[in-house]
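[1] Kindly generate the corresponding structure for this input.
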Amino acid sequence: MKITKNIAILLAIFVLLPLNDAFSQSKIKAKTGESIVQYTIVHPLHTIIGKNKNPYCTCTYDESTGKITSVEVVGQVMDFSSDNSNRDSHMGEVVEALDYPEVKFVSSAVDLIRNDSLYVKGNLTFHGVTKPIGFWVAQSVQNGKTICIGSFDISLTEYKIERPALVGVKTEDKLAIWFKTVFPRVLKK
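    Alright, predicted model coming up:
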């Protein structure tokens, strides 16, 4: 009888223990208007910077430690602005924004390397192509908010995007991405 009771207690612990982890996870949305994703593409005649000031970004974090455990960022392609509507319209055509209206990153791992540094791995979906990427993120706390800043480069060709051209000369293949996400509370490091 005592053995059966002990087995029942152990089974209950093993069944309920994973639920404890699920309940200790919380999701928080980055502040719209303060967060930004921008791209930089270089043409021999000039450098083009497009900014999306309205990305949808969430992170899941462990309530007991404050550690970020996952991240998701979604940006509408047509929300990127280079302050030139003709150029933005052309970029929309180049990346086929009507067929592929968003660019999306979903993390698969978030590793705290130091108190102020994260290494994030995941999948970036752009122009209907999903590829694994990894990048460094600097994490800081300012005015009661957690700020994450990072960057990475992608190849237009790898995402099956024809490089835009101006006067018959194509841009570089590299598209540099920079981002800043602002979360409305302090996430412990």
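
[2] okay, CA-based contacts and neighbour counts for the rest of this
    Fine.

[3] Can you tell me the SS state at the residue nearest the centre of the chain?
    With distances taken as Cα atoms, centre = their mean, the residue of the chain nearest its centroid is V73 (3.9 Å). Secondary structure state of V73, per DSSP: H, G, I helix; E, B strand; the rest coil, is strand.

[4] ok, it - contacts?
    55-58, 104-106 (Cα atoms under 8 Å, 6 or more residues apart in numbering).

[5] give me that answer again for 10 Å
    The contact partners of V73, by Cα atoms under 10 Å, 6 or more residues apart in numbering, come to 29-30, 37, 55-59, 103-107, 124, 181.

[6] Could you also give me the structure for this next sequence, so I can compare it with the first?
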Amino acid sequence: MIKLSITALLLASSLTAGNLSFDSGMIKAHTEVFGDNTIDPMVKKAQSRLSMDDKADSLHGVIEVNAAELFSDNAKRDEHMHEVLESGAIPKISFDIKEMVAKGGDKYTLKGALSLHGVTKPISFEGSVSEAGGKVHIVAKSSLKMTDFGIKPIKMMFLTVRDQVDLNVDISLKR
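    Alright, predicted model coming up:
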């Protein structure tokens, strides 16, 4: 009888949780070098294995992008970026959301692990999570150092690209 009750409870809780799939938006990175502050590669496609029940603080799972799909406004720069990221050999960049910390209203800290260039490190994003019309909208920001992920910043002439990369997420997920 207890096993039957536990099974029914687990089944009921899985029915209230909702799987979320990527619908639209972009994930953008920003860095710069002296004289050029427009290094803004982005990706507009992602795969998600995310779920959330009726409250945003239950959001968890993985969102993943293909490094080879990163692009900017400069094709030559993109070639160098893909070479440095080794996007052919290490194509996946993922963020595994492990914990949502409520900050009030729709504001949250998304805590998890970022896998980039074959290295996984803890990272947190600050932002908002809201839901309307069957879509979950996430807007969040964070930053990282390329060297923490085994990526050597590119040198151009006598200048080196800034080690810090600012990350901006603005995506919609559908239930």
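
[7] And the equivalent of V43 of structure 2 over in structure 1, how far from Y39 of structure 1?
    In structure 1, the residue paired with V43 of structure 2 according to TM-score structural alignment is N52. Taking Cα to Cα, to the nearest Å as the measure, N52 of structure 1 falls 9 Å from Y39 of structure 1.

[8] any residues in contact with both of these two?
    Jointly contacting N52 of structure 1 and Y39 under the rule Cα under 10 Å, 6+ apart are 80-82, 179.

[9] Out of the residues you listed, who's the most crowded?
    For the shared contacts of N52 and Y39 of structure 1, the largest number of neighbours (other Cα atoms under 10 Å) sits with F80, at 22 neighbours.

[10] Skipping adjacent residues, who's closest to that residue in space?
    Setting aside the residues directly before and after it, F80 of structure 1 is nearest to N52 in space (Cα to Cα, 6 or more residues apart in numbering), at 4.3 Å.

[11] any idea which strand is longest in structure 2?
    strand 18-33 (DSSP state E).

[12] Endpoints of stretch 150-162 of structure 2, how far apart?
    Using Cα to Cα, one end of stretch 150-162 of structure 2 lies 14 Å from the other.

[13] quick one: it aligns where in structure 1?
    Alignment note (TM-score structural alignment): stretch 150-162 of structure 2 is matched to residues 160-172 of structure 1.

[14] Show me which positions of the matching stretch end up buried.
    Across stretch 160-172 of structure 1, burial judged by 16 or more other Cα atoms under 10 Å covers 161, 163-164, 171.

[15] How far away from the center of its chain is it?
    With Cα atoms, centre = their mean, to the nearest Å as the basis, stretch 160-172 of structure 1 stands 26 Å off its chain's centre.

[16] hmm, who's touching that stretch?
    Contacts of stretch 160-172 of structure 1 (Cα under 10 Å, 6+ apart): 41-48, 90-91, 93-96, 126-129, 155-157, 173-175.

[17] Kindly report the same for stretch 107-116 of structure 1.
    For stretch 107-116 of structure 1, contacts defined as Cα under 10 Å, 6+ apart pick out 59, 67-73, 117-124, 132-141, 148, 188-189.

[18] Repeat the analysis, applying 6 Å as the threshold.
    For stretch 107-116 of structure 1, contacts defined as Cα atoms under 6 Å, 6 or more residues apart in numbering pick out 69-71, 118-122, 138-139, 189.

[19] Can you add neighbour count and secondary structure and give these back as CSV?
    Formatted as CSV, the contacts of stretch 107-116 of structure 1 follow (neighbours: other Cα atoms under 10 Å; DSSP: H, G, I helix; E, B strand; the rest coil):
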residue, neighbour count, secondary structure
T69, 19, strand
S70, 20, strand
V71, 22, strand
L118, 21, strand
Y119, 16, strand
V120, 21, strand
K121, 20, strand
G122, 20, strand
A138, 16, strand
Q139, 21, strand
K189, 17, coil
